[in-house]
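Peer 1: heads up, no residue letters with this:
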């Protein structure tokens, strides 16, 4: 059976009339206005947690290790004994020097007494002046000998003290390198001691950040070894560039107290936020659309002669991104209305239904 051409045409007309017209459909969108505010420049940097006092402690004299008193992981106080060298020989030398010092002091006292007696006789003209001069010389020599003996005893006492290694500051023992019985020479490393109270974070910033340092800056730090975030205060700036990387060192003091999970020497990441003096136009990041050809655009809300909103795309030039906002260099004016949600599938001139932003919008039309 043949279907007439007229019947086919009527069927197609009926079918097309029953389909929705996309150009007249309204898309549910959430919108916001372009605003002006202070611009924040954010710089991401990598660094590490360091201690201001991280020492490789070594001995100052040669000797055999008699015993150690601390191991890796131990907390020690300033002045606490860490290692004892065998000091039998030096103690004997110290005892001998003390005896010689005592002997020299006795001889000096006797020489002083003899000089005093001769001075008394000389006042009565009962002794030759030459005898007085010789007594005075003997006394001076005896005094010098006593001072030399005292200095020698003090020198040996210092060497004896060197046979005991004490903690120069309070901290935690990171490593112990020796054990009992080993022979050590001056300068040999025994312990690595780290002060966990004076801890800072070092970061390297690009050179252009040097011009931003005078502005208000906040620092947010995240530990690379744990999902821990903490704030910090920029305390020191080393204005000397590392030529290969074109960066310079800044030091950040964690505040408040450093989290217990943080490890000295562990890698850190930080966001430095510099509040710039100039203000600029910003829109939420969700309003920005990026295309494979490099175009960056937003959908603006325009109104027709019936005061009905419709979509119109606008190409932009953008700047910094911070706090979920994007700086607008060109393409928009303050007070313009842009779509922030439901903008994924909009078409030029498409009618809009503006709704409150509760996550209920979508890219499809209704």
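Peer 2: Ah, there it is. In this text the structure is predicted, and so the values were computed from the model without any measurement. Numbering: from 1, shown residues only.
Peer 1: From now on I want contacts and neighbour counts done on CA atoms only, so please keep to that.
Peer 2: Fine.
Peer 1: what's the nearest residue to residue 139 if we skip its chain neighbours?
Peer 2: residue 111 (4.6 Å; Cα to Cα, 6 or more residues apart in numbering).
Peer 1: ok, that neighbour to residue 123 distance?
Peer 2: Using Cα to Cα, to the nearest Å, one gets 19 Å for the distance from residue 111 to residue 123.
Peer 1: Mind checking which of the two has more residues around it?
Peer 2: residue 111 (20 against 9; other Cα atoms under 10 Å).
Peer 1: Tell me where the protein has helices.
Peer 2: For the chain, helices defined by DSSP state H occupy the ranges 5-18, 88-123, 129-162.
Peer 1: Check which helices and strands the first one is in contact with.
Peer 2: It stands for helix 5-18. For helix 5-18, there is no helix or strand it packs on, judged by 3 or more Cα pairs under 8 Å, 6 or more residues apart in numbering; DSSP states H and E.
Peer 1: okay, pairing it with this:
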């Protein structure tokens, strides 16, 4: 190897590194103002949800829906055996007929007593007794009619209809089972209106400041972030946990969110200048968390970072240590690693 070979080889290596680096997309990292937030664990629930329960005793005769089915308000979801309720209606009808007959007799007796009183054949006391008997018979008719109305209402309770349009979240009974008053039958909810509910300590509520609060909701299951449509702080604290419940409404018709799923609410409390890198630029290998940083030789070097929390909905993550403002990183760590390997070959 001549004395001119080493410079030429070094020049070739630098040229190769520069070409490889030119093919890798990069980003200049600078401190920028980002929203400071305080996260809180939350659970998703439906704003409009109802658990339908039996109001009469009877066997489940007809079950028209199952969990996951879509329903419309007014749809008949389930029927309970109406035989006992129908017998109660028949008994109430008979009671009304009996009371009507009693009223007719009492009125006839009163009219007879009044006629006799006018002709001085009976006393005032006899007339008053006849009038009292007629009043009692009329009251008995009203009572029987009320009983008939109540029995007819009970018959309506054997048809379980949906109080809202939405989805069936759960089915709690099977056809043929015996239902008792208060037995849960079905749970339905409206997926168009969902919210995340978080229990926040009183100290943190004080740190967040006065209402109205602003918040973003992270949905870890799908990796999405959505801006809260509204934040409502309930005006009472739990006496056992000393926390305040905060309801964070999701935007209307947020898809892919079901009641009971996990969410994380980020309450916005101000802004501060921070270094943020795209999460896609971070290389994670076991316990190693690093990025490829552009060096002054036209290539990249792997540098380990200490990261903080995820920042905002754009997929960035805060850098706590390992990177400085003004440095350039590779946006594609895999491509940058290939470029480093290519540049190091002789």
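Peer 2: Here it is on my side, so go on. Just so it is clear, the model here is predicted, and its values are computed rather than measured.
Peer 1: can the helices of the first structure go into CSV with extra columns for distance to residue 228 of the first structure?
Peer 2: Shown next, in CSV, are the helices of the first structure (distance: least, Cα to Cα, whole Å):
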stretch, distance to residue 228 of the first structure
helix 5-18, 59
helix 88-123, 52
helix 129-162, 43
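Peer 1: closest to residue 298 of the first structure out of the ones you listed?
Peer 2: Evaluated over the helices of the first structure, closeness to residue 298 of the first structure peaks at helix 5-18, with 32.7 Å, by Cα to Cα.
Peer 1: Which residue range of the second structure does the closest one align onto?
Peer 2: Residue correspondence for helix 5-18 of the first structure in the second structure, counting by TM-score structural alignment: none.
Peer 1: can you tell me the distance between the two ends of stretch 69-78 of the first structure?
Peer 2: OK, stretch 69-78 of the first structure end separation, Cα to Cα: 14 Å.
Peer 1: Can you give me the buried ones in that stretch?
Peer 2: If you call a residue buried by 16 or more other Cα atoms under 10 Å, then stretch 69-78 of the first structure has these buried ones: 70-71, 75-76.
Peer 1: Show residues contacting it.
Peer 2: By Cα atoms under 8 Å, 6 or more residues apart in numbering, the residues outside stretch 69-78 of the first structure that reach it are 81-83, 166-176.
Peer 1: again, only using 10 Å
Peer 2: Contact partners of stretch 69-78 of the first structure, identified using Cα atoms under 10 Å, 6 or more residues apart in numbering, comprise 80-84, 165-179, 191-196.
Peer 1: Show me those residues that map onto strands.
Peer 2: Among these, DSSP state E puts 81-84, 165-166, 171-176, 191-194 in strands.
Peer 1: hmm, which two among these are most spread apart?
Peer 2: Taking Cα to Cα as the measure, these span a maximum distance of 20.5 Å, between 84 and 194.
Peer 1: The two: which is more packed in?
Peer 2: The neighbour comparison of residue 84 of the first structure against residue 194 (other Cα under 10 Å) goes to residue 194, with 25 against 20.
Peer 1: What lines up with that one in the second structure?
Peer 2: Match for residue 194 of the first structure (TM-score structural alignment): residue 189.
Peer 1: list the contacts for its match?
Peer 2: Residue 189 of the second structure touches 45-51, 70-71, 162-170, 258-259, counting by Cα under 10 Å, 6+ apart.
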